[in-house]
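Chemist: Just a sequence and a predicted model for now, questions to come.
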Amino acid sequence: MKQYTVVDLFCGAGGFSEGFHQAGFKILRAYDIWEPAIKTHNKNHFNYGKDIATKYDVYKLSTLPRDLFELEVPDSDVIIGSPPCVAFSNSNKSGKGNKELGIKLLKSFLRVVARKKFKENSILKYWMLENVKNIEKYIQDSYTMAELGLPGFDVLKVKKIGTGVYDLQDYGVPSSRKRYICGDFVKPEKCEITKSLGVVTESLGEPGTLDESLVRDPNFDIVLKRNQLTDHHYKKEIPEFEWQKAKRQKMDKGYMGVMSFPEKMERPARTIMATMSGSSRESMILDYSKDSDDRYRYPTIREVATCMSFPIDYRFYGDSDSVKYKLVGNAVPPLFSYSLAKAIAKQDQCYLPSEALLKSFAVEDGFVNLNGEIFPLKEEQTKKPNAKFKYHVPYLKIDAFRAELLNSFNNENVEWVAEIHKGQGKSAKVYKDFEFSLDFLSKFEFSIISEFIDKMSSQIESFERLQEIYIKTTQQRENECLIGPEELLEGLKHLINNNFDNHNDNVEILELNISIPQKILISHFILSELISVIGSCEKSKIMNL
C-alpha cells in the first residue's frame, strides 16, 4: 500500500506531524525558528537517523528563487502548517492586536502551497492550515498568484469542503479547543466518546508515584510503567496570592460568566494556553492532593501534554517547565491531526498502522526530565508605584451592574474614582457623576454608612496613601493591618451583605434613563463619598443628607 509524504511548516513541537506519523505518513521535512521546538520535533521524529526539522523563517523560505526553493522544500503529497496565531488570538489585546505580521506569515504558508501545487508534474494532493478560529475573517476564499507575489494566473482556492471551526474534543482530544481548518483535505470523522480531565489524571496517576504499575495512554494504544513517565513526578504549588487572584478572575470577573475553581474533573480540560499562569482566568488549577484544603498546584507537563493528546512517551526538550509548557500549548493536538490523516488514508487506501508507533531516545540526548524537581513556592513581589487597579465589589453583580473602584495617573499623581459598570465589550456602559437619591434608606442605615466611611478614611487618609498600600504585598498588608483597595472592597461587600441585604429593588435614574439596583447604588455612593473624603482630606457631610 502507498505511503504519503508530508512537509510541516511552522512545525512547533511536532503535534501536527505526530498525528500524521501515527497514521503512517512519512514526515519529510519540517520548519520552525524556535530552537526548543526544532529540537523537540527532531528527537521525536527522524528518518533513518537524519533530522527532519530545520531552523528556517518560512517567509524567507517561501520567497526563495525557484532552484533554491526546490532544493530546500521537497515535493510531498501533503503540506500541513499552523502559522503563529498570536496576531489573530482574542487574547491579544482582546482580538484588536496588529494583524500585519500574522497576515504576512499566513501568506507565506499559502505561497509555499501554491508554488508546490501549480508546478509542473506536482504531486501535492492535500494541504491544510490550522489556526485560532478568529483567523477566519482574515483569510480570503481564494488568492491569485499576484496576491501571493507569484507569477502566473492560477488561483489557489482556500475555503473548500470541510473548511470551518472544529471543536477538537469532538475528535478525542481531552480538552476544549476550537480551531479553524482550511485547505484541501478530507473532513475527519468525529469520535463518539468525549474524554474528561479526570480520565487523564486517573490514567497518569498521582504525581510522584514512582512504581512499576502500568499506565495506559488515554489517547493512543500505548502502555508504560508509571516510573517511566517523564515530566510528571513532581508538584509545583501555586502560592495563595496567585490562586486567590485566579479564583476572583474565574468566579467573579464582573462582566464574564463563572468558571470552575479548581478544575471540574468530569469535563474536558480547559484550553491549554502557551503561558503557564496561576493567577489568571485562563489558569489551569488542580487540587494539590486529594486530602488538601486550600492548596493548589499547576498541572504537570505530562498532564497538559496528555490533555493535548500527545502520546505519553512523547518528550519535550526545554530546560524549564515554562518552556515545556509553551511547547505543549502552542501545538496542534496530535489526535486531531491523526483524525485528519486517517480520513485521507481511508479515502485513498493508504497504509494505516494497526498499532501506535512508539518512540525511542538516546540515553544522553540533552533531555531535561522534571521528575523529582523541587519548585520553591513563588513569593509575591511589591507592585510598581504606578500599578493600575480596577475591580468591583466582590461577588456583587446584579443584572450585569457592578460598582467599581479604579485608579488613574496624571503625570505622577494618582487619582481614585468610583464608577458603575454594566455589560461588556461594545455594549458596555459606564456611569459616573450622575445625581440619584437614597431616600429608600433609613437614618440608621445612613449612620452605618457614615461609620464605615469614617473608619476607612481614617486608615487610608489620602489617594497617595491608598496607592502606597495597594502596591505592598498581601502579607505586608496583613502584618501591618493596612486597608488597601482590595481590603476596602472586601469590607464593603460584608457591609452590604450584613446590613443592606433586603434592598433588592431597582431605582429609576431619570438622568440616565435607566434602572439601577439599590445595592449597586449604595455601594457606588459609599465609594464616591469615601473618595471625596480621602481626596480632600475632609470629613464627609453625610449626616446632613
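Modeler: In hand now; what should we look at? Residues are numbered from 1 along each chain as shown.

Chemist: C-alpha only now, for contacts and for neighbours.
Modeler: Will do.

Chemist: Give me the helices and strands touching whichever strand or helix holds T306, please.
Modeler: Assessed by DSSP states H and E, T306 sits inside helix 301-307. When contacts are defined as 3 or more Cα pairs under 8 Å, 6 or more residues apart in numbering; DSSP states H and E, helix 301-307 sits against helix 197-204, helix 321-329.

Chemist: how about the helices in the stretch 151-300 of the chain?
Modeler: 197-204, 240-251 (DSSP state H, counting those that start in this stretch).

Chemist: So which of the ones you listed is nearest C350?
Modeler: helix 197-204 (31.0 Å; Cα to Cα).

Chemist: what residues does the closest one touch?
Modeler: The contact list for helix 197-204, computed with Cα atoms under 8 Å, 6 or more residues apart in numbering, reads 174-175, 215-218, 226, 264-269, 303, 306-307.

Chemist: Not including adjacent chain positions, what is the nearest residue to D8?
Modeler: A30 (4.5 Å; Cα to Cα, 6 or more residues apart in numbering).

Chemist: Quick one: neighbours of the one you found, just the number.
Modeler: As a burial measure, A30 scores 27 neighbours (other Cα atoms under 10 Å).

Chemist: let's bring in a second model and compare:
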Amino acid sequence: MKFKAIDLFCGAGGLSTGLKKSGFRLCLGVDIDEKALKTYKCNLKRTKVLKEDIKKVTGEKITELTGINRRDNFLLAGCPPCQGFSSLGKRDANDEKNELVYEYIRIINELEPSFILMENVPGMSTGVGKEIFKNVVKELEENYHVEYATLNAADFGVPQIRKRLVLHGIRNDVYDNLGLDKEKQKILPKPTHSKEKKKGYRKWVTVRKAIFDLPILGAGESYDDSIIKNHKARSLSETNIERLQEIRLHGGNREMISEELQLECHKKENVSYTDTYGIIDPDKPAPTITSGCTIISKGRYCHPTQNRGLSIREAARLQSFDDKFEFQGNMGEMSLQIGNAVPPKLAQASGKVIINYMGLYEDYLEAQAKGVITP
C-alpha cells in the first residue's frame, strides 16, 4: 500500500521526489511559481499540480483535487518561503513571506492530516524568526505531537553541508493510539553518514564522488542533452578565467591573487562573503548550494579542477537529485530551482520514518475495524 502525500510550496519538486523515493504516492503539488512548476510537472508526471497563491488554497479545494478527506491517514508536507529567516537574506522577521507559515498551519487545521512535515532554514528557530517559530510550534502542539531539530544534509548522504530545520508531527490521537514512548521512539530521521569514520555510519559523500565522472566542460559549454540532461555551464570573461587560474595556484582562495586581478570591492577591509570566487574542495561535501550556485561571484562555486562555475547538473547532483531529474528554464531559473529545493535524500530520510509510523497507524485502524481492539 502506498500512502498519500501532499506537498505545499512544492517548488521544482525536491521534497516530493524524496518522499516518492521513500514510498509515498504524491497526490498534489502546490506552488505559485509557474517556472518551478514546469520542472515539477516534467518530473512528477502522475502528480496533480495546483498553481495558486497559498492564501487562496483551501482544504476543501485540496479534497476536491485529491479525494483526500479531513482526518484521513496522509502526510501534509510544506516548506514555506524562508527569505526573512535565511542567513543569506535580510533576516527580517517582518518579511510578509514569513507569514506564509501560518497559511500552512491553517491548511493543517482544515484537513487535520495524521502526519505533518515542515522544512525550513535553521534561522527560523534560532534567529530573527525565533518568536514566529515558537508561536508555530505552540499552535501545532494543540493537535500534534511535534519534534524538530536542525539536521545537516551531509549526515543523510547528500554531498553538501546544508543545515535545515526539520519538523515532524503526528496528530495527538494517532500518537496516543500508537502508544509510542516519547523518550525512546523519536520521530525524526537518524543520521546514516558521518564526517569521521564511525561504526554503523558511512562517511560523508564528497564532491569528488558526486560529480567527477561527468564530462569535462569549458565555461559557456553544454553537453549533449540527449546523453546527460542539464550539463551546461555559464560563460566567463577571459579576466575571470585568469582569476580562477591564479586562485587555483594559491590554494583555492581569492585573497592571495595578484592585485591587478582583484576586484575593487574585494580590496576593501572587512569584506563579507569571502568565499566568492573560491574553488570547491573535492574531498569534502560541497558548501551550501544556493540560488547562485552556478555563478562564481556568488560563493565557493568554482569547479574543483575546471576553470568555470558549476554546471546545472553538477549543482543538482550536489543537492542529491539523480540524473533522470530534468530542470526546465534558463540558467538563472534552473539555478534558483536547485538552490531553493529540499535535497531529495534528506526528504527521503524523513519520508522513511513517517511512512513507518503511517503503516503502524494503518494496522491499528484495520485492527479496530475488525473489532480486535476498541477505540
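Modeler: On my side now, so go ahead. Values in this document were obtained by computation on a predicted structure and should not be read as measured data.

Chemist: Overlay the chains and give the TM-score.
Modeler: TM-score of the superposed chains, computed with TM-score structural alignment, normalised by the length of the second structure, equals 0.71; 305 aligned residues with a Cα RMSD of 3.3 Å.

Chemist: picking that back up, export the helices of the stretch 151-300 of the first structure as TSV, with columns for mean neighbour count.
Modeler: Below are those laid out as TSV (neighbours: other Cα atoms under 10 Å):
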stretch	mean neighbour count
helix 197-204	20
helix 240-251	19
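
Chemist: what ranges do the strands span in the stretch 201-350 of the second structure?
Modeler: 202-203 (DSSP state E, counting those that start in this stretch).

Chemist: Could you pick out the longest helix of the second structure?
Modeler: Ranked by residue count under DSSP state H, the longest helix found in the second structure is helix 344-369.

Chemist: just checking, T290 of the second structure touches P343?
Modeler: No: applying Cα atoms under 8 Å, one finds T290 of the second structure not in contact with P343, separated by 11.7 Å.

Chemist: Which one of those two is surrounded by more residues?
Modeler: Counting neighbours by other Cα under 10 Å for T290 of the second structure and for P343 shows that P343 has the greater number, 30 against 21.

Chemist: Test my guess that the more buried one contacts N152.
Modeler: No: counting by Cα under 8 Å, P343 of the second structure sits too far from N152 to count as a contact (10.7 Å).

Chemist: Could you point out which of the helices and strands packed on helix 301-307 of the first structure sits nearest V155 of the first structure?
Modeler: Of these, nearest to V155 of the first structure by Cα to Cα is helix 321-329, at 33.9 Å.

Chemist: Just give me the mean distance for the closest one relative to the second structure.
Modeler: After superposition onto the second structure, helix 321-329 of the first structure sits on average 0.8 Å from its aligned residues (mean Cα distance after the TM-score superposition for the first structure).

Chemist: give me the number of residues near C82 of the second structure?
Modeler: Neighbours of C82 of the second structure (other Cα under 10 Å): 24.

Chemist: cool, and the one 4 residues further on?
Modeler: The burial metric for S86 of the second structure, expressed as a neighbour count using other Cα under 10 Å, is 19.

Chemist: so what corresponds to it in the first structure?
Modeler: Correspondence of S86 of the second structure to the first structure, assessed by TM-score structural alignment: S89.

Chemist: So for the first structure, the centremost residue is which one?
Modeler: The C-alpha lying nearest the average C-alpha coordinate of the first structure belongs to M273 (Cα atoms, centre = their mean; 3.6 Å).

Chemist: That one pairs with which position in the second structure?
Modeler: The equivalent of M273 of the first structure in the second structure is T290 (alignment by TM-score structural alignment).

Chemist: Quick one: closest of the helices of the stretch 151-300 of the first structure to Y314 of the first structure.
Modeler: helix 197-204 (13.8 Å).

Chemist: State the span of the second structure onto which that closest one is aligned.
Modeler: Using TM-score structural alignment, helix 197-204 of the first structure lines up with residues 207-214 of the second structure.

Chemist: and stretch 21-39 of the first structure, which residues are buried?
Modeler: Across stretch 21-39 of the first structure, burial judged by 16 or more other Cα atoms under 10 Å covers 21-34, 36-39.
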